[in-house]
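In: predicted coordinates and the sequence they were generated for:
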Amino acid sequence: MSPNEEGGAMSRDRRPITAVAGALALAGVLGLSGCGWLGQPKKASAELSEWFTVFSPVFRDGRDLPTRYACTTYPGGAATTPPLRWSGTPAGTRSYAIVMDDPDAESGAFVHWVIGGIDGTTQQLVEGARPTRAVEGLNTSEKVGYSPPCPPKGEEHRYRFTIYALDAEVPFRSGAPLKESLGAIAEHTVGRGRITGNFGSK
């Protein structure tokens, strides 16, 4: 099964990211940067020079993502979102958004999950959480919600969970296409952090 059918995680790595596949062409439309972050943040000041820390109680940055958070094609896969925690609240933060992608997908960076409207006082999401008032946009598969990691057998991919601190409460609508949701996140970003997990087999 390809990552386009089911599918991610993120860290502070700044390895190049290609444009999102298919009709999105996000490199040009949204200005995805060469280091894998969305656009040029609204406030490129000292706030953004101090990246906040993202971590998880179930995997370490750059290490393996447990099978539980992958697709059910893999034995033990439960297709649920992993618990995430972060520290540090940039000035002006009113909410958080999370974008999960796979930069190793065959057709380019594959977005598995876009969620926004997470309260600005929140510092963690428990496993499988869908916070009150949070909204989810479409992923690359044009489905709403979390598309778990599901790389082709014999391949290991990186899955990046990037958390964006935003100066708006809910910058995009539920079910918004990637062009809309990622554009809104880029426009309202005041800080960010990332954790990356690997999944699959070499």
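Out: Thanks, I have it.
In: CA only for contacts and neighbour counts going forward, please
Out: OK.
In: show me what the longest helix seen in the chain is packed up against.
Out: As assigned by DSSP state H, the longest helix anywhere in the chain is helix 178-188. Judged by 3 or more CA pairs under 8 Å, 6 or more residues apart in numbering; DSSP states H and E, helix 178-188 is in contact with strand 156-166.
In: ok, residues contacting the strand it packs on?
Out: With contacts defined as CA atoms under 8 Å, 6 or more residues apart in numbering, strand 156-166 is touched by 8-11, 54, 89-90, 92-105, 120, 149, 151, 185, 188-202.
In: rerun that using 7 Å as the cut-off
Out: Contact with strand 156-166 is made by 8-11, 90, 93-104, 151, 188-202, as judged by CA atoms under 7 Å, 6 or more residues apart in numbering.
In: then stretch 66-85?
Out: 6-7, 54-57, 123-128, 148-150.
In: first-to-last residue distance for that stretch?
Out: One end of stretch 66-85 to the other measures 16 Å (CA to CA, to the nearest Å).
In: now it: how far from the chain's centre is it?
Out: Its chain's average C-alpha position is 15 Å from that of stretch 66-85, according to CA atoms, centre = their mean, to the nearest Å.
In: got another, please set it beside the one above:
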Amino acid sequence: MFVAWLVGVPTTASAAAPAAFALSSTAFANGGLIPKIHECTSGGGNDPGKKNESPPLAWSGAPTAAKSYAIVMRDLDNANLIHWVVYDIPVSATSLPQNVAHVYQPPVPAGARQVYYRGSASLFGYQGPCSPSTVNTYEFVVHALNQASLTTLNSNSSTQTAAKAITAASIGSARITGES
């Protein structure tokens, strides 16, 4: 398992420093190459290795005040285009499996919701890297949230609206990046 580094965990002068909040994937090392199975299937071509499956992710050391988690994936080289938002992940979860179902309410993790991706492919959930002529950096950020559910979001929420709600409720985050 590869471990990424701590990002944006808030501290206060009166509180002890929180444990390191880390995000990792068994599919790729931080800063490493994202395997083709996690790349998009849109954009032409019939590469059988591309399956548009979300990578497995695991986190540890989240703030004890967390009430749920959310994950936001962005293409850092394409105007921070949001490729995936999954939220209302139960606080008891410490990982996501590979290939989270492409539905608003995936069966795993139970209770989670995903935002509809509107772009080259229109679907709920994960839209893998789609950079056929360049190598781009993709960032996965897990947020520990101060709410058990983001009740202002629903199946019609945009990725931008969801990302703003997640950032507003975040009490800590960890990230991992990959190249594709």
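Out: Received it, and whenever you're ready, just let me know what you need. Quick caveat, the model's predicted, so the values are computed rather than measured.
In: after superposition, how close is the longest helix of structure 1 to structure 2?
Out: Aligned to structure 2 and superposed, helix 178-188 of structure 1 gives a mean residue distance of 1.8 Å (mean CA distance after the TM-score superposition for structure 1).
In: continuing past the host helix or strand of residue 84 of structure 2, what's the next helix or strand?
Out: Using DSSP states H and E, residue 84 of structure 2 falls within strand 81-90. Downstream of strand 81-90 of structure 2, the first helix or strand assigned by DSSP H and E is strand 95-96.
In: if we can go back for a sec, which part of structure 1 lines up with the strand holding residue 84 of structure 2?
Out: Mapped onto structure 1 using TM-score structural alignment, strand 81-90 of structure 2 covers residues 110-119.
In: contacts for that stretch, please.
Out: With CA under 7 Å, 6+ apart as the contact definition, stretch 110-119 of structure 1 has outside contacts at 7-8, 20-21, 94-103, 131, 133-140, 145-148, 169-170.
In: type out the ChimeraX command that picks the buried ones from those residues.
Out: Of these, the buried ones can be selected in ChimeraX as follows, counting by 16 or more other CA atoms under 10 Å:
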select :7,8,20,21,94,95,96,97,98,99,100,101,102,103,134,135,136,137,138,139,140,145,146,147,148,169,170
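In: filter the contacts of stretch 110-119 of structure 1 down to the ones in strands?
Out: Counting by DSSP state E, the contacts of stretch 110-119 of structure 1 place 95, 96, 97, 98, 99, 100, 101, 102, 135, 136 in strands.
In: once you drop chain neighbours, what's closest to the aligned partner of the last one in structure 2?
Out: Using TM-score structural alignment, the partner of residue 136 of structure 1 in structure 2 is residue 114. The shortest distance from residue 114 of structure 2 to any residue other than its chain neighbours is 4.3 Å, reached at residue 86 (CA to CA, 6 or more residues apart in numbering).
In: residues near that neighbour, how many?
Out: For residue 86 of structure 2, the neighbour count with other CA atoms under 10 Å is 28.
In: and the residue nearest the centre of structure 2?
Out: Geometric centre of structure 2, nearest residue: residue 71, 3.2 Å, by CA atoms, centre = their mean.
In: give me the aligned partner of it over in structure 1.
Out: By TM-score structural alignment, residue 71 of structure 2 lines up with residue 98.
In: how near is the residue lying closest to its match once chain neighbours are set aside to residue 151 of structure 1?
Out: Closest residue in space to residue 98 of structure 1, ignoring its immediate chain neighbours: residue 163 at 4.5 Å, by CA to CA, 6+ apart. Remark: distance between residue 163 of structure 1 and residue 151 of structure 1 (CA to CA) = 23 Å.
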